[in-house]
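Enquirer: my questions are about this predicted structure, shown below with the sequence.
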Amino acid sequence: MSGPFQQFPLGGGTTADLYLLRYDQDGGLRSPLAEREIKDRLAGVGDVFLFSHGWNNIFAQALDRYRDFVGGFIAQRQQFAIAVPPDYRPLLIGVIWPSTSFLMPWEAGPRIAADPEPDGAEARQVEEMLGLVTGSLGAEVDPEFVELVDGRSVIDSDAALRAAEIVLGALRAEPDPDDGSSPPTAKEFLTVWAALDGGGAAAAPADPDDFGVARGASPGLLVAGGGGFDPRNLLRAATVWKMKARAGGVGSNGVGPLVAHILRESGVRLHLVGHSFGAKVLLSALASAAPSRPARSMLLLQAAVNRWCFAADVAGTGRPGGYHSVPDLVDRPLLTTFSAFDDPLTKVFHLAMRGSQLGEPGVAAIGDPELYGALGGFGPAGVEGISARRLAAVPGRERYDLGGASRVIAVDGGVEIDGKPAIAGHGEVSNPATWWAMHALVRPD
């Protein structure tokens, strides 16, 4: 669509225009007229805010998230009379990319061999996940996989091993781009699967020395009270893999060229704001853009990327994190939130993203998020000397110090402000604490 989708009043008769850019699953631009108008307007604006949503592709809901954040940000500036640059003429861009139309898997916790919810919400989600996963399978294995898992709430270990082999081969065959770790073998993934199912391990299909109870887990909790696997948790893990990869592709192939153009062809201050997998979209965009000058700021809200992504040396492996260069591509310190109240990112992400434990120095037991934990769940790792941790600042009363040597500031959203957590869940990212963090990055002082 061409033209701004909405205008937000800023006071004094001025407005901020919001444009929406839609991308397909490979990063192909589907809004060329809107992008052309954005580029034509760059000479007349001072600040560009580029937003990317996370686990949500329903247009109306993505738009609501942008409206909520922008509206709250503007109201808070007026509430506290926050200073803006003298040439503050903002233009807003919201990315619309196809992630999924339901909640992030495990948003409400794993379903352990349970019947679908009475309203059919879970059944619809499982059907969508099945479609997403099988869309990446070759014709030679698709029928076999569907017969193994379709409509089932429990399968035996031999069937689970074969299903895992098929999905890993299609969606998790390459090293993880965030931390460089090798993918798990099918047997290793069965240990993860058992943990996702409820903390225990099911009967091994082969050598018990290769597959046993997850260390630190509760061996008494087994799927459906017996030795089987819930295929819905395989679909959930596979959907996470697919969406994580898609976010990277949308960022590199789609949003990256726009970021490169903005930073090469204009002098505007570019502010990047990403939530969940939307953080990966914007990290990939900036990393791939090879900009001629840095973006002004980056705010990552409950980022669903590996916590070692900024490290020069991931857990002593000698590998750099996939986004280790990004903090140097941003003028102001990169702010990234994390919260103990984000259940998907503190309880499940590290299980779904666990790689192979073979040949990995210092890899912790399954269930330990040290290597595979999410940035939005536990904060960054491997950035000692260039990072700082800070409790979420109280709006109107506390300030973030952006003048030090830290290139990454991890904002703890688990702290209470006015009697409730600053960030109370994975999707609770449009609130006074996050608006205040954004103001810290935008204000001229």
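Expert: Happy to help now that I have it. Bear in mind the structure is a predicted one, so any value in this text is a computation, not a measurement.
Enquirer: use CA for all of it now, contacts and neighbours both
Expert: Fine.
Enquirer: for the chain, which strand is longest?
Expert: Counting residues, the longest strand found in the chain (DSSP state E) is strand 14-22.
Enquirer: and here is the other one:
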Amino acid sequence: MTLTPSVGAAMGLGDAIGAILAGPRAAIARALNQFTYYEMKARAGTVGAALGARVLGALGPAAPVRLHLIGHSFGGRLVTSAAAAFPAPTHLALQSLTLLQAAFSHNALCASFGGGQVGAYPKVIGKVAGPISTTHTHNDSACTIAYALASRLVRDNAQAIGDAADEFGAIGANGAINLAGSQIQAVPPMATNGRYEFRPGKVHNFNADAGIKDHMDVTNPVVAALVAAAVSA
């Protein structure tokens, strides 16, 4: 099997939508490709659950260790799934969870939304001892447009595709939404000076309009400073 350079990368979001919009033949070809958006999303959840339950859960460090999970794009779903399955073994504490332009539902962490629906990972809040942090910006067209379109399978015509009012929006576009007031900490946009204040166990949604220019722009100094601050909190 020959893998293209984009396999496993977040660009699969845009590729999947491009195939759908290119016409039926292209869409069918993409659907037969095991590395489509849908397969990547499902695998992220499956691998993450196994990582949390079987790998991290089997660790038994002799002395206390603080575990920090950081994920980008579909990797955000992977580490969140790992956190949800994490059994908190002796001497291994889940200290922080950082989601950089995460390509999964902005409702994933909430206990209830849309008339009784439940997010995929509501129990993650309460399992993380330190901060849960997300970055979000509509500069990220993969999370704002491509994710929302792929998630709805082009089934309806939302008035505001990809924004916080869209049932199919992504965390990387809007942050984690529909949370209880006690679960979320209001924060200013990403800081250029790297100074942050975190509250343990709460979700911090950082607007990244000034710090992230597109989906892959998560290795710049502003993002690095946020990650460093979160793991040091």
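Expert: Right, received. Where do you want to start? Here the structure is a predicted model, which means the values were calculated and not measured.
Enquirer: over in structure 2, find the residue span the following helix or strand past the longest strand of structure 1 aligns onto.
Expert: Once the chain leaves strand 14-22 of structure 1, the next helix or strand it forms, by DSSP states H and E, is helix 32-41. Using TM-score structural alignment, none of the residues of structure 2 align to helix 32-41 of structure 1.
Enquirer: after helix 32-41 of structure 1, which helix or strand is next? Please name it.
Expert: strand 47-52.
Enquirer: what's the angle from that next one to helix 32-41?
Expert: 150 degrees (axes from the mean of the first three to the mean of the last three C-alpha atoms, to 10 degrees).
Enquirer: who's in contact with strand 47-52 of structure 1?
Expert: 66, 88-96, 268-275, 278-279, 281-282 (C-alpha atoms under 8 Å, 6 or more residues apart in numbering).
Enquirer: just the helices in structure 1 please.
Expert: Secondary structure of structure 1, counting by DSSP state H: helices at 32-41, 59-80, 121-134, 142-149, 157-171, 186-198, 231-249, 256-265, 277-289, 343, 349-352, 375-378, 432-442.
Enquirer: winner for burial among those helices?
Expert: helix 375-378 (a mean of 29; mean count of other C-alpha atoms under 10 Å).
Enquirer: can you give me the offset of the longest strand of structure 1 from its chain's centre?
Expert: 23 Å (C-alpha atoms, centre = their mean, to the nearest Å).
Enquirer: what's that strand packed up against?
Expert: strand 6-11, helix 32-41, strand 90-96 (3 or more C-alpha pairs under 8 Å, 6 or more residues apart in numbering; DSSP states H and E).
Enquirer: JSON lines for the helices of structure 1, including distance to residue 335 of structure 1?
Expert: Below are those laid out as JSON lines (distance: least, C-alpha to C-alpha, whole Å):
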{"stretch": "helix 32-41", "distance to residue 335 of structure 1": "26"}
{"stretch": "helix 59-80", "distance to residue 335 of structure 1": "16"}
{"stretch": "helix 121-134", "distance to residue 335 of structure 1": "32"}
{"stretch": "helix 142-149", "distance to residue 335 of structure 1": "41"}
{"stretch": "helix 157-171", "distance to residue 335 of structure 1": "31"}
{"stretch": "helix 186-198", "distance to residue 335 of structure 1": "31"}
{"stretch": "helix 231-249", "distance to residue 335 of structure 1": "20"}
{"stretch": "helix 256-265", "distance to residue 335 of structure 1": "19"}
{"stretch": "helix 277-289", "distance to residue 335 of structure 1": "11"}
{"stretch": "helix 343", "distance to residue 335 of structure 1": "21"}
{"stretch": "helix 349-352", "distance to residue 335 of structure 1": "21"}
{"stretch": "helix 375-378", "distance to residue 335 of structure 1": "11"}
{"stretch": "helix 432-442", "distance to residue 335 of structure 1": "8"}
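Enquirer: figure out which of these is closest to residue 320 of structure 1.
Expert: helix 277-289 (13.5 Å; C-alpha to C-alpha).
Enquirer: list the helices and strands that closest one packs on?
Expert: strand 47-52, helix 231-249, helix 256-265, strand 269-275.
Enquirer: mind putting these in CSV, distance to residue 76 of structure 1 included?
Expert: Formatted as CSV, those follow (distance: least, C-alpha to C-alpha, whole Å):
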stretch, distance to residue 76 of structure 1
strand 47-52, 17
helix 231-249, 30
helix 256-265, 27
strand 269-275, 17
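Enquirer: any idea which of those gets closest to residue 18 of structure 1?
Expert: So among those, strand 47-52 is nearest, using C-alpha to C-alpha, at 9.2 Å.
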